[in-house]
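Sequence and predicted structure are below.
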Amino acid sequence: MNSGDTAWVLISAALVLLMTPGLAFFYGGMVRAKSVLNMLMMSLGSIAVVGVLWVLIGYSTVFGTDVGGGLLGKPFEFFGLEGLLGADSLFGTIPTTAFVAFQAMFAIITVALISGAVADRTRFGPWLLFAAVWSIVVYFPVAHWVFDFDGKDAAGNVVDPGGWIANTLGALDFAGGTAVHINAGAAALALALVLGKRKGWPKEPMKPHNLPLVVLGAGLLWFGWFGFNAGSAVAANGTAGVAFINTLVATAAATLGWLVVERIRDGHATTLGAASGIVAGLVAITPAANSVTPLGSIAVGFIAAVLCALAVPLKYKLGYDDSLDVVGVHLVGGLAGTLLIGLFASKSAPAGIDGLFYGGGFDQLGKQALGAGAVLAYSFVLSLLIGLAIKYTVGFRVSAEAEVTGIDESEHAESAYELVSFGGRGSGRAASVTTQSSPALEESKP
C-alpha cells in the first residue's frame, strides 16, 4: 500500500462527492423559483439511494468476477463489501475500500445528472424509484463494460476478465465520457420523452431564477472535477498531473468557445453561457484526459463547446423538452469528447495511443464510435422502458395544478425563499411572502 496514492484517491473521492451538491446548485439556479427545492432534492436523493445500493450490490456488479462475457460482474460477490475490509485487500497500491469510495461517487453523480432533463414536473418518490432501478439495470452493467479492466498475472495472462468495452473493444474512456455522460444523456432524452413537455413550453419564458447560484454550482463542479479526472489515475503520479492540466485548459477553452458562439449568434456573451461552457468542457475532456496533450485538450474543449452550444437550441426544433439541456451538454459533449480521442490522441500522453491526426489511422476512432453507440443505445432503450413502467404504474409526473402553482409546495411542502416584510413602527406585525405569491418578485425575475 502506498500512503500517498491512498490519500490522493480519498481526497479525490471527497471532491467528486462535492460535485453532486454543486450540480444541485447549478441545476437549482437554472429552474424557476417555484421548483428550486425539488431540483436540489433530486440530487440529494440520488446520493441517498445510490450510496446504499453501491455498497450492497453496485461495486460487485461493476468490479466483481465477470459472469457474462464482459457484460456483468457477480452482483452479490461482495455484498455489503464483505471480504474487502481487511488490511490485505488492495486495489493496486491503495486499499480496496478507497477505490470503492471513489467509484461510488461516479455512480451517484451519473444518476443526478439525468434529473436536469425533467425539472419542473417530476414527482420526488417516483424519481427515487427510477434512480434505484436505473442504477441496477443500466449504470452498474455499463460501468462494468467501461471501467473494469482485465486482471492479469505476472506473465501477462488474463486471470480475471473485465468489461467488453475496456478490454475486448479497446475503446478509451479515462473517467467516464461513455459510462457517465453519454449514459446519463441518453437516459435524460428518454425521460424527457416519457414525461412530456412542461406546461407552457416553449411559448412561455422559463428563464433561470438565480444566475449567481448557477455560477456557484459551475465553480463547484469545476473544482470537484479535478478529483473526477485526475483521481481516475488511482495514484498520485504523472498521469494524474496530465489529467489535471488537461481538465484545466480544456475547460478554459470550452468557456471561450461557448462565448464565441453566443457573441456571433446572439450578439452578446452571457453568464449562463459561460457556466454552460465550463460544464461542456469538463464533460468533453473527461474521457480524453489521459490520451491527449494539453494542446489537444484545448482543441477538444473548444470544439465540444461549439458543438454543445449549437446543439442546445435543437430541442425547440425537434420538440423535446430537455429542461436544463442535459442532452445538449452531456450527451453531445460526451459524444464529442469520446470521438475526438480518435482524432487527437497522442502517444506522448499517458494512454500511449495515436489518433488520426497523429498518424494512428481510423482504428481508434472506430472503436470510440462503437463504444459510444453501444452505451447510447443500451441506456436510451432501457431508460425508456423503466420510465414508461413507472409512468403507467405509480405515475411519474406531478398534477397540472401542482406544476403551475409550484412543485416545491406540492412535493415538499416548502418554499425556497421566505421574504419577511415588517409593518410600520410599533406594529409588531410581519408577513411571510414567497416568491411564488409576489407579483413584484415575479416581474423582477430574469
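Arrived safely.

only C-alpha atoms for contact and neighbour calcs from this point on.
Noted.

What's the local residue count around Gly373?
Close neighbours of Gly373, defined as other Cα atoms under 10 Å, add up to 15.

Helix or strand for the residue nearest to Ala402 when sequence neighbours are not counted, just tell me which one.
Spatial nearest neighbour of Ala402, chain neighbours left out: Ser410 (5.8 Å); criterion: Cα to Cα, 6 or more residues apart in numbering. Counting by DSSP states H and E, the element that carries Ser410 is helix 407-412.

now the helices for the stretch 151-300 of the chain?
Per DSSP state H, counting those that start in this stretch, the stretch 151-300 of the chain has helices spanning 183-195, 211-230, 238-266, 271-288, 294-311. These are given in chain order.

circling back: list the helices and strands the helix holding Ser410 packs on?
Under the contact criterion of 3 or more Cα pairs under 8 Å, 6 or more residues apart in numbering; DSSP states H and E, helix 407-412 touches helix 36-53.

putting a second one here so we can go through both:
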Amino acid sequence: MEQKRIVILGAGESGVGAAMLAKKQGFEVFVSDMAEIAENYKSQLQSMQVAFEEGRHSEADILNADEVIKSPGIPPTAPLIQALKTRGIPVISEIEFAKRYTKARTVCITGSNGKSTTTMLTYHILKNGGLHVGLAGNIGKSFAAQVATADFDWYVLEISSFMLDDMYQFRADISLLLNITPDHLDRYDYKMENYVRSKMRILQNQTEDDVFIYCADDEEITRALAGMTIRPKTYAFSIRHQVPQGAYLENNELFININQQEPFTMSISELALQGKHNIHNSMASGIVAKVIELRNESIRESMGNFKNIPHRLEHVARISGIDFVNDSKATNVNSTWYALESMNSDVVLIMGGVDKGNDYQMLKDLVQSKVKAIVCLGKDNKRIHEAFEDDVEVIVNTFSAFEAVQIAYHLAKKGDTVLLSPACASFDLFKNYEDRGNQFKLAVKEL
C-alpha cells in the first residue's frame, strides 16, 4: 500500500507537533510555511528528517497531499485552501489529527474570553487532584507533540473558534463554553451568527456519555442552545440565579451541585482569581473537577492557590504609589471590559493596535466612571478617539511601549492604576501580545 502523504501548512508549535506525530505514524510528511521558520522549529524538523520549505507555498508539493493539517491562523478563504477543497483534499486542524491517536480523555474549553485562565486553572485543579494530565491546544506545548511523546490519561485543551472550524470527527469528553462576545468577526464575514455557529461546534459529536458545561448568564449561548438538540449531560453556571445542576452564587458563597455528590462550597473571597468574570471561570473549572469526582478539599485548595497566566491582569509593579497592570492578552473589547470591571481605582488606560472591527460602545460606561486618560498605542488610533472623545479629557497617541508607559506615568497620580488592556491585536507594532506585554513590563522597570 502506498504511504499516505500528509502536508502541514505552518511550522509553528502546532505544525511541528503535527509533523512529529505524523512521522511517528509512518506517514510521508511535508511542512510548508509562507514565513520564515523559527530556528528552534527548523532544527526540530531537521532532526526528524522532515522535508520542509519556508517563505513560500509550492502548490505542486501541496496539492498532491492525501490530507492537509493547517495552522489555525490561515483563513479558510485563502486561495490555497480553496484549491485543496476543490480537489476534495481534507483540510483539518492539528487537534483533530492528534485526537485520532490517543485514548486519553479530553476537557475542551472555548469562549471569547477567559479561555486561557480557565484552561490553566482546570489543569491546575486536575493535576493537584492526582490525575496524569497534559495541557495543550492554544496554550503550552502542541497536543500532537504530546500525543507522540507522552502518555497522559487526560488533556485539558484550550480551543479557539479557528480550531473548531477545522474539526470534524473530533469529540470532547467534557466540553466547556464560557461566553460568546464579538471577536474575530473579520474572519466570519462580520456576521455574529457565523461566529456563534463556530463556537457551538464544541458540542459536535458529543454523546449521552459526555458532558457539556456552559454559562447560563450569556445571552448568545442560551439563545443558540434553545434551537439545538443537546445530547451530552449538561451543567450550567450562573452568578445571577440558582441552577439545579451546576454552579451558582449565594451570599458570596460559590455552590456546586453535581448529581448525588456532596455539594462543594467556597467563599468567593478565598478564590485566587478575583473579579466578577473570574467567578465564572472558577465555577466552570470547579464543575469539571466535580464531574471527574475529585475531592472537595483538593478542589478548594487548588482554587485558592492558583497563579494566573502572564499578560492577563498581571501586576507588574507599584511605583510612586501607582500600580502598573499588564493585560496585553486582552485582544478584544470584551477582555478590556472585564479588566476595567475588576479595577477599584482611577485608571490610565493604554489601548489600541489592530482593530478587528471593534465596537467600543460596551466600554463607554466603564470608561466614563473609571478612566481618567487614554494612551493610544498603535499606528491608527482614529476609531478610539472617535469612540471616547466625549468620555475622557485626555487621549494621547504613542507609537512604542516605552513612550506609552512614560506618558501614562505622568498622567497618573498616587493611588491610580496604569492598565495596559489594548482591546486590539498587536501586529501593527509588535510580534504578538506576549511581545507587547514584555515590552510594557520592560518599560515599567525602566521608570
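Looks like it came in fine. Keep in mind that what you see is a predicted model, and the values were worked out from it rather than measured.

Got a TM-score for the pair?
After superposition, the two chains reach a TM-score (TM-score structural alignment, normalised by the length of the first structure) of 0.30; 209 aligned residues with a Cα RMSD of 6.8 Å.

before we move on, back to that, deepest of the helices of the stretch 151-300 of the first structure, which one?
Mean neighbours per residue, mean count of other Cα atoms under 10 Å, is largest over the helices of the stretch 151-300 of the first structure for helix 271-288, with a mean of 29.

okay, the angle between that one and helix 238-266?
140 degrees (axes from the mean of the first three to the mean of the last three Cα atoms, to 10 degrees).

what's helix 271-288 of the first structure packed up against?
helix 211-230, helix 238-266, helix 294-311, helix 332-344.

Now do it against helix 294-311, angle only.
Between helix 271-288 of the first structure and helix 294-311, the angle formed by their directions is 130 degrees, by the same axes, to 10 degrees.

and the angle from helix 271-288 of the first structure to helix 211-230?
Using the same axes, to 10 degrees: helix 271-288 of the first structure against helix 211-230 is 10 degrees.

what angle sits between helix 271-288 of the first structure and helix 332-344?
In this structure, helix 271-288 of the first structure runs at an angle of 50 degrees to helix 332-344, with the same axes, to 10 degrees as the basis.

related to what we said a few turns ago, redo the helices of the stretch 151-300 of the first structure as TSV? Include distance to Ser379 of the first structure.
Conversion of the helices of the stretch 151-300 of the first structure to TSV gives the following (distance: least, Cα to Cα, whole Å):
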stretch	distance to Ser379 of the first structure
helix 183-195	6
helix 211-230	22
helix 238-266	26
helix 271-288	18
helix 294-311	20
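
Quick one: the helices in the stretch 301-446 of the first structure, in order.
Under the criterion DSSP H, counting those that start in this stretch, the stretch 301-446 of the first structure contains helices at 314-318, 326, 332-344, 363-391, 400-405, 407-412, 439-444.

ok, Leu23 of the first structure touching Gly219?
No - the pair Leu23 of the first structure and Gly219 fails to qualify as a contact (Cα atoms under 8 Å) at a distance of 9.7 Å.

Enumerate every residue touching Asn296 of the second structure.
Counting by Cα atoms under 8 Å, 6 or more residues apart in numbering, Asn296 of the second structure touches 264, 290.

hmm, back to that, adding distance to Gly45 of the first structure as columns, could you present the helices and strands packed on helix 271-288 of the first structure in JSON lines?
Conversion of those to JSON lines gives the following (distance: least, Cα to Cα, whole Å):
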{"stretch": "helix 211-230", "distance to Gly45 of the first structure": "17"}
{"stretch": "helix 238-266", "distance to Gly45 of the first structure": "28"}
{"stretch": "helix 294-311", "distance to Gly45 of the first structure": "28"}
{"stretch": "helix 332-344", "distance to Gly45 of the first structure": "24"}
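
For Ser432 of the first structure, which of those is the nearest?
helix 211-230 (22.7 Å; Cα to Cα).

Can you pull out the residues in contact with that closest one?
By Cα under 8 Å, 6+ apart, the list of residues contacting helix 211-230 of the first structure reads 11-30, 106, 174-175, 239-244, 247, 271-272, 275-276, 278-279, 282, 286, 289.

Look up how far Leu388 of the first structure lies from the spatially closest residue to Leu384 of the first structure that is not a sequence neighbour.
By the measure of Cα to Cα, 6+ apart, the closest residue to Leu384 of the first structure outside its immediate chain neighbours is Ala190, 5.0 Å from it. To Leu388 of the first structure, Ala190 of the first structure is 9 Å away according to Cα to Cα, to the nearest Å.

what do you get for Met30 of the first structure?
From Met30 of the first structure to Leu388 of the first structure the distance is 26 Å (Cα to Cα).

ok, the two, which is more surrounded?
Shown here are Met30 of the first structure and Leu388; by other Cα under 10 Å, Met30 has more neighbours (27 against 18).

how much space is there between that one and Leu37 of the first structure?
12 Å.

likewise Lys391 of the first structure?
Taken as Cα to Cα, the span from Lys391 of the first structure to Leu37 of the first structure is 22 Å.

more neighbours, these two?
Comparing Lys391 of the first structure with Leu37 by other Cα under 10 Å, the one with more neighbours is Leu37, at 23 against 15.

Make sure that one is actually in contact with Asp408.
Yes - assessed by Cα under 8 Å, Leu37 of the first structure is found in contact with Asp408 at 5.7 Å.

rewinding a little: for the helices and strands packed on helix 271-288 of the first structure, which one sits closest to Ile114 of the first structure?
Counting by Cα to Cα, Ile114 of the first structure lies closest to helix 332-344 out of these; the figure is 13.6 Å.

which helices and strands sit right next to the closest one?
Using 3+ Cα pairs under 8 Å, 6+ apart as the contact criterion, the secondary-structure elements in contact with helix 332-344 of the first structure are helix 271-288, helix 294-311, helix 363-391.

I'd like the helices of the stretch 301-446 of the first structure written out as JSON lines, with distance to Val420 of the first structure added.
As requested, the helices of the stretch 301-446 of the first structure are exported to JSON lines (distance: least, Cα to Cα, whole Å):
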{"stretch": "helix 314-318", "distance to Val420 of the first structure": "39"}
{"stretch": "helix 326", "distance to Val420 of the first structure": "35"}
{"stretch": "helix 332-344", "distance to Val420 of the first structure": "43"}
{"stretch": "helix 363-391", "distance to Val420 of the first structure": "39"}
{"stretch": "helix 400-405", "distance to Val420 of the first structure": "21"}
{"stretch": "helix 407-412", "distance to Val420 of the first structure": "18"}
{"stretch": "helix 439-444", "distance to Val420 of the first structure": "13"}
